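Colleague: only the shape, not the letters, is given here:
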């Protein structure tokens, strides 16, 4: 004869059945809840459409002379934005962000501290693709990979705008940038106000030099604003080798 279960045992089993039923109902409802939290197809299509419209508005599909794509607008979901030049009293300069920005800001800063003090209006950056000549280095402005420093003082087609000691500083800046930046004064048709990135997108030299300069910016006694002896033999030799290579 089987012994009848105690009242406590019956209550325990009944509670277990109730808990199991509750958990099961929650599990069965998960797919429906998950489906309710998923992306709305209409909103997803709208997001894709908006992204394509932004890309069409920004990208030109045409490279500048140095191989970077020219952008049709600045400060509008592309790669070119108005960027500050710390310590230099000029307006924000429209240029390609990240590594390109690091190099161009370094050039502007050293010019300001070692050649001549810059003022608002002295530096210009990005220009619309239709306003530059694609075959010339000035097209690099449209890709955000170049700046002009005092273009009114150093007009295109004219050489000799800098004193010899000023040109020594320019050569030293270029040597610091290890050939990743080119001066328009070395072009067949000179443009002495123009400084451009001189390597294509993805070139590892750009990353290496930007990392070096970025490290200087966080190290006391290094970087722009710290006066250097451009006549020091090692620096002069590096500058002369690079000038011969970029000529």
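Modeller: Here it is on my side, so go on. Just so you know, these numbers come straight off a predicted model, no measurement behind them. Numbers count the residues shown, from 1 in each chain.
Colleague: from here on, just use CA atoms for contacts and neighbour counts.
Modeller: Fine.
Colleague: now the helix ranked longest in the chain: buried residues?
Modeller: With DSSP state H setting the assignment, residue counts place helix 7-37 as the longest helix in the chain. Within helix 7-37, no residue is scored as buried using 16 or more other CA atoms under 10 Å.
Colleague: I'd like the next helix or strand past it.
Modeller: Remark: after helix 7-37, the chain's next helix or strand is helix 41-58, criterion DSSP states H and E.
Colleague: in that following helix, what counts as buried?
Modeller: residue 58.
Colleague: same thing with stretch 192-206?
Modeller: Per 16+ other CA under 10 Å, stretch 192-206 contains these buried residues: 192, 193, 194, 195, 196, 197, 198, 199, 200, 206.
Colleague: just to revisit the earlier point, now the longest helix of the chain, how far from the centre of its chain.
Modeller: 54 Å (CA atoms, centre = their mean, to the nearest Å).
Colleague: dump the buried residues of stretch 192-206 into TSV; add secondary structure and distance to residue 71 as well.
Modeller: Listed next are the buried residues of stretch 192-206 as TSV, based on DSSP: H, G, I helix; E, B strand; the rest coil; distance: CA to CA, whole Å:
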residue	secondary structure	distance to residue 71
192	coil	24
193	coil	21
194	strand	19
195	strand	18
196	strand	16
197	strand	16
198	coil	18
199	coil	18
200	coil	15
206	helix	20
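Colleague: alright, now check it against this:
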């Protein structure tokens, strides 16, 4: 059974629906419309490396707001709408299948002044990336995950159909980092979000549902995506 809690906030940002059995969901709002305004945006603000408009602040005239990640002890500053749906799914699977997360373990949005926009972590400035335990998996270090944990990471990426990129695949690794790897309005993002939101309404689907990450079909998909993303 799923549970749904309607959370009110400003008229500009509209209404979010949190599905306890799935991902952080968002109904169509002014915020989600802003996500599809294109990489240039109306305000002239710079974009993060993945093409999303950066935000100077959170929780005030912004597409980035602090949200609780259902099922975990974590709150995260994240871009509302599609980005939140996808990245919350990633965080929840990490929590359930790799290691339990506590308050402070996940860092989402950061001001543009605190990140380099010419590096993947610059995606945090648009609220479209999260760093999970950045102190445990610092930039430049490889090998932070045990083999079984890495198998789960690869399965999560494959489940997201290449919409999410893992920082461990970059030339300068950042194994804590998970970013959207598509620009606003990309069809792959729309398809994935539709699937995740459908899972939220289905018993036995979505994050927290046991999956066999060693299944041959899932492993083949994960390995094929790994080759593609490492070649980028």
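Modeller: Done, it's in. Since the model is a prediction, treat every value here as computed from it, not as a measurement.
Colleague: quick check: TM-score for this pair?
Modeller: In this superposition the chains share a TM-score of 0.80, using TM-score structural alignment, normalised by the length of the second structure; 189 aligned residues with a CA RMSD of 1.2 Å.
Colleague: Provide the aligned range in the second structure for the longest helix of the first structure.
Modeller: With TM-score structural alignment applied, helix 7-37 of the first structure matches no range in the second structure.
Colleague: ditto for stretch 229-244 of the first structure
Modeller: So stretch 229-244 of the first structure sits over residues 212-227 in the second structure, by TM-score structural alignment.
Colleague: quick check, residue 104 of the second structure in contact with residue 74.
Modeller: Yes - Residue 104 of the second structure is within contact range of residue 74, at 6.5 Å (criterion: CA atoms under 8 Å).
Colleague: who's more crowded, these two?
Modeller: residue 74 (19 against 12; other CA atoms under 10 Å).
Colleague: isn't that one right up against residue 100?
Modeller: No - Residue 74 of the second structure sits out of contact with residue 100 when judged by CA under 8 Å, with a separation of 10.2 Å.
Colleague: who's in contact with the most centrally placed residue in the first structure?
Modeller: Centroid-nearest residue in the first structure, with CA atoms, centre = their mean: residue 97, separated by 2.0 Å. Shown in contact with residue 97 of the first structure (CA atoms under 8 Å, 6 or more residues apart in numbering): 79, 80, 81, 83.
Colleague: now which residue in the second structure aligns to the third one?
Modeller: In the second structure, the residue equivalent to residue 81 of the first structure is residue 65, according to TM-score structural alignment.
Colleague: that match - how many residues pack around it?
Modeller: The tally of other residues near residue 65 of the second structure (other CA under 10 Å) stands at 22.
Colleague: please list all residues in contact with it.
Modeller: Counting by CA under 8 Å, 6+ apart, residue 65 of the second structure has contacts 58, 59, 77, 78, 79, 80.
Colleague: separation between the closest residue to the second one other than its chain neighbours and residue 108 of the second structure?
Modeller: Counting by CA to CA, 6 or more residues apart in numbering, the nearest residue to residue 59 of the second structure once its immediate chain neighbours are dropped is residue 65, at 4.6 Å. Here residue 65 of the second structure is placed at a distance of 10 Å from residue 108 of the second structure (CA to CA, to the nearest Å).
Colleague: overlap of the contact sets of the two?
Modeller: In contact with both residue 65 of the second structure and residue 108: 77, 78, using CA under 8 Å, 6+ apart.
Colleague: ok, now how distant is the aligned partner of residue 163 of the first structure in the second structure from residue 99 of the second structure?
Modeller: With the correspondence set by TM-score structural alignment, residue 163 of the first structure lines up against residue 146 in the second structure. Per CA to CA, residue 146 of the second structure is found 11 Å from residue 99 of the second structure.
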